[in-house]
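**Q** heads up, no residue letters with this:
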């Protein structure tokens, strides 16, 4: 498929999220891993990592991928940090 060329970095090729998803779709439609790896210059580890990250997980009538879960965990951590900061600020302002 045209338009899915990685950006050359210093040591390795970088692929967009759109490109990674398209490659995973090819994997799921039956294209062999060896064909995909040779056509897009991928290593075995990268291909299977992308497939695993985009594996769907059903949670209470909602479908998420492993990547979505990872992003949600990061966001939860960020919000918890923000809450801690706000709690500390409230303590400081309550003393005044």
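**A** Arrived safely. Small disclaimer: the values here were computed from a predicted structure and weren't measured.

**Q** every contact and neighbour count from this point should use C-alpha atoms.
**A** Noted.

**Q** tell me which helix or strand residue 63 sits in.
**A** Using DSSP states H and E, residue 63 maps to strand 62-65.

**Q** take a look at this one as well, against the first:
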């Protein structure tokens, strides 16, 4: 049985492959030329495709995930600050 080898590609490489796709190169050709699975390329395309928001602006799924993570972190910090304020208000 063959070993499954996982390759890691940097963001610049991924953006380049997605740009080439948008310029008309087929996923099949990109896959064979750069040694990346077609499934990976389709994932990169999906992640970089903008989503339309209600206010008319757009955001990519990756940016949206980053914003959600930042929101959760800020909510946690806010809860910590509220607890600290309650403690100091008692003193």
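**A** Sure, I can see it. As the structure is a prediction and not an experimental result, all values here were calculated from the model.

**Q** on that earlier part again, the next helix or strand after the strand holding residue 63 of structure 1 corresponds to what range in structure 2?
**A** With elements assigned by DSSP H and E, the helix or strand that comes after strand 62-65 of structure 1 is helix 66-95. Mapping helix 66-95 of structure 1 onto structure 2 (TM-score structural alignment) gives residues 61-90.

**Q** what kind of secondary structure is residue 57 of structure 1 in?
**A** strand (DSSP: H, G, I helix; E, B strand; the rest coil).

**Q** work out which residue lies at the spatial centre of structure 2.
**A** Closest residue to the average C-alpha location of structure 2: residue 62 at 2.3 Å, with Cα atoms, centre = their mean.

**Q** dump the residue contacts of that residue.
**A** 47, 48 (Cα atoms under 8 Å, 6 or more residues apart in numbering).

**Q** mind running it again at 10 Å?
**A** Under the criterion of Cα atoms under 10 Å, 6 or more residues apart in numbering, the neighbours of residue 62 of structure 2 are 44, 46, 47, 48, 49, 50, 68.
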